[in-house]
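J.: Sequence first, then the predicted structure, then my questions.
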Amino acid sequence: MAAAAARRGSAAQKSASLLSIGQVLSKLSAEFPALTSSKLRFLEVQGIVTPERTASGYRKFASTDVGRLRLALTLQRDHYLPLSVIREYLDDVDAGREPELPQAPQSIHPTGRAYSRADLLAAAEAPAQLLNDAFSLGLIAPAETYDSQHVALLRALVALERHGIDPRHIRSLKQGAEREVTLIETSLTHVLRRGDARSRARAHEIAPRLADRLEEVRGIFVQQALTKMLPD
């Protein structure tokens, strides 16, 4: 009976330390005046934070969530990093790793460390079968070596599978991404048609920005759909 009372007391203490969206905004708005409840929900959709939910479905943020938000918003504001890069950096920090501070991408072509198949599996903490499934479904192309984007993708597949979302459910996302690239390519036709070095450099500069805007729009649509499904 005493143990049960202690557990109830501990749960009540934890609940009291959790923050609502409004309280999180109060803590962060001085540093980030443009932060809104909609932006917080968008960051949740992008995997920056995963607040707890009350029995009534209300979001409750822990102090660690506030810390992740503060760091993510700082990296976005001061280093112009896309959320996908910020999320990978935060996940590395949470996992006890000591990643280098990421730099803003200078090119749409990935560079950096090359991973063997074994290195890829180890870095993503993924079972071999999951990678084989990703191969067979065309999510990852088999190769001699892989890059950091493959690591991030495989990590995401691991996390999604824990919630019952397996690789076959992700195929439509890849197809959607390919359609977005086609859209970007179409919008840059007038630049790419010139073929000179300056135009190619201009395309390299514009394409990632367009991709970020499309990612933002997609995230907003997802958030709007989640808002209909879940209460605040």
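T.: Received it, and whenever you're ready, just let me know what you need. Numbering: from 1, shown residues only.
J.: Please make it C-alpha for all contacts and neighbour counts, starting now.
T.: Fine.
J.: close enough to count as contact, residue 99 and residue 91?
T.: No - with contact defined as CA atoms under 8 Å, residue 99 and residue 91 do not form a contacting pair (9.7 Å).
J.: between those two, who's got more neighbours?
T.: residue 91 (18 against 12; other CA atoms under 10 Å).
J.: For this protein, which segments are assigned as strands?
T.: 52-53, 59-60 (DSSP state E).
J.: Could you identify which of those is most buried?
T.: strand 59-60 (a mean of 19; mean count of other CA atoms under 10 Å).
J.: So which elements touch it?
T.: When contacts are defined as 3 or more CA pairs under 8 Å, 6 or more residues apart in numbering; DSSP states H and E, strand 59-60 packs onto strand 52-53.
J.: Which residues are in contact with residue 214?
T.: residue 180 (CA atoms under 8 Å, 6 or more residues apart in numbering).
J.: That one and residue 23, how far apart?
T.: Distance check for residue 214 against residue 23: by CA to CA, to the nearest Å, it reads 30 Å.
J.: same question, residue 113
T.: Distance, residue 113 to residue 23, using CA to CA: 41 Å.
J.: Between these two, which has more neighbouring residues?
T.: Comparing residue 113 with residue 23 by other CA under 10 Å, the one with more neighbours is residue 23, at 13 against 10.
J.: That one and residue 60, how far apart?
T.: As judged by CA to CA, residue 23 and residue 60 stand 10 Å apart.
J.: which residues do those two both contact?
T.: Contacts common to residue 23 and residue 60, judged by CA under 8 Å, 6+ apart, are absent.
J.: Give me the longest helix you can find in the protein.
T.: helix 197-229 (DSSP state H).
J.: What residues of that one count as buried?
T.: 199, 203, 204, 207, 208, 210, 211, 214, 215, 219, 220, 223 (16 or more other CA atoms under 10 Å).
J.: Of those, just say which sits nearest to residue 152.
T.: Taking CA to CA as the measure, residue 152 lies nearest residue 215 of the buried residues of helix 197-229, at 16.4 Å.
J.: also this one, for the comparison:
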Amino acid sequence: MSSGRAQRSEVQPEAAPDGQHEPWPRGISRRASMRISDVLAALQIEFPAVTTSKLRFLEEQGLVEPVRTAAGYRQYSPADIERLRFVLRQQRDRYMPLKVIGDRLAALDAGAEDEPAPRARLATRDGVRETAGTRLTLESLARESGVDAAFVEELVAAGVLRAHRTGSFDLWAREVVVAASALAEHGIDARHLRQFRTSADRQADLVEQVVAPWRGQRSASSRARAGTLAAEVGELCTQMHTALVRAAVADLTP
């Protein structure tokens, strides 16, 4: 996906010329009047970790094309914000690679596919905004996962869960505890889950090797690229693991 698209003119039309499809999302104003700080304020309701460097990286990838003023400042339209929201949601919810997201947007732009514009929503189901620095105590982790605190302690003792130096846990720990609880109902206890931790660590080492060249660079764009690449490769590792487990147990199912 090329990042060398021509920049849009500073004044945007509200509709496409006759015979051409209006770029997706349709029916939303394309008049660019918002600064990058305004875009961050709008998106951080749902994506608390989004940064200026992330937005610039997505621009480099051709996924959004903000207007440049005569002074060189970026200005975004409401349609640009919805387009960014779509990209970020596909990455977060489906771990979709940027190339695939770009192809999907191209199909939407051409009218080959259609989808309502993704409206903003809060980051959690209960309406509480989660930030990148949110941590869970052992007690709150157990409560939100529907298990006893002793069960979480057992997972920690077995090395399946790892607490931060403060004794708190990140948000991913909830999924681990919920899955471990379901497996426990089948007689698979914390001791058996150590192999999952070992496998995950090895896969993380592979991902780290892939992103190391980007993480070693100082530019904000390179760091954003490293984060995106880590998410994509990590999801591919997850898909590989899932496929191998399914293939291994296929003979056990009728």
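T.: Yep, that arrived. The structure displayed is predicted, hence computed values, not measured ones.
J.: picking that back up, now the longest helix of the first structure: which residue numbers in the second structure?
T.: Using TM-score structural alignment, helix 197-229 of the first structure lines up with residues 220-252 of the second structure.
J.: what do you get for stretch 121-136 of the first structure?
T.: The aligned range for stretch 121-136 of the first structure in the second structure is 142-157, by TM-score structural alignment.
J.: And the matching stretch, what's buried?
T.: For stretch 142-157 of the second structure, a neighbour-count test (16+ other CA under 10 Å) marks 142, 145, 151, 152, 155 as buried.
J.: and the residue nearest to the first one when sequence neighbours are not counted, what does it touch?
T.: Excluding the flanking residues, the one nearest residue 142 of the second structure by CA to CA, 6 or more residues apart in numbering is residue 149, at 5.2 Å. By CA under 8 Å, 6+ apart, the residues touching residue 149 of the second structure are 138, 139, 142, 143.
J.: Filter these by whether they're kept in the first structure.
T.: Counting by both residues aligned by TM-score structural alignment, their matches' CA atoms under 8 Å, the first structure reproduces these contacts from the contacts of residue 149 of the second structure: residue 142.
J.: Pull the most distant pair out of the contacts of residue 149 of the second structure.
T.: Longest span within the contacts of residue 149 of the second structure, CA to CA: 138 and 143, 8.6 Å.
J.: What are the boundaries of the helices in the first structure?
T.: Counting by DSSP H, the helices of the first structure are 2-17, 21-28, 37-45, 63-79, 83-94, 117-124, 128-136, 148-162, 171-187, 189-192, 197-229.
J.: can you list these in CSV and add distance to residue 53 of the first structure?
T.: Shown next, in CSV, are the helices of the first structure (distance: least, CA to CA, whole Å):
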stretch, distance to residue 53 of the first structure
helix 2-17, 11
helix 21-28, 12
helix 37-45, 12
helix 63-79, 13
helix 83-94, 21
helix 117-124, 28
helix 128-136, 30
helix 148-162, 19
helix 171-187, 27
helix 189-192, 46
helix 197-229, 14
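J.: and residue 162 of the second structure, what does it touch?
T.: 156, 169.
J.: Can you tell me the closest non-neighbouring residue to residue 222 of the first structure?
T.: Spatially, and ignoring its direct neighbours in sequence, residue 222 of the first structure is nearest to residue 45 (7.4 Å; CA to CA, 6+ apart).
J.: Map the one you found across to the second structure for me.
T.: Checking with TM-score structural alignment, residue 45 of the first structure has no match.
J.: what about residue 45 of the first structure, distance to residue 68 of the first structure?
T.: Distance, residue 45 of the first structure to residue 68 of the first structure, using CA to CA: 14 Å.
J.: out of these two, which sits in the busier spot?
T.: More crowded of residue 45 of the first structure and residue 68, by other CA under 10 Å: residue 68, with 19 against 16.
J.: List the buried residues of stretch 193-212 of the second structure.
T.: So, applying 16+ other CA under 10 Å, buried residues of stretch 193-212 of the second structure: 193, 194, 200, 203, 204, 206, 207, 208, 211.
J.: chain center to it: distance?
T.: 19 Å (CA atoms, centre = their mean, to the nearest Å).
J.: Check stretch 74-93 of the second structure too.
T.: Worked out by CA atoms, centre = their mean, stretch 74-93 of the second structure lies 12 Å from the chain centre.
J.: Please apply the same query to stretch 179-193 of the first structure.
T.: With CA atoms, centre = their mean, you get 25 Å for stretch 179-193 of the first structure.
J.: Give me the contact list for it.
T.: Applying CA under 8 Å, 6+ apart, the contact partners of stretch 179-193 of the first structure are 199, 200, 202, 203, 207, 210, 211, 214.
J.: Relative to residue 154 of the first structure, which of those residues is nearest.
T.: Among these, and counting by CA to CA, the member closest to residue 154 of the first structure is residue 211, at 20.6 Å.
J.: mind checking how far that closest one is from residue 76 of the first structure?
T.: To residue 76 of the first structure, residue 211 of the first structure is 16 Å away according to CA to CA.
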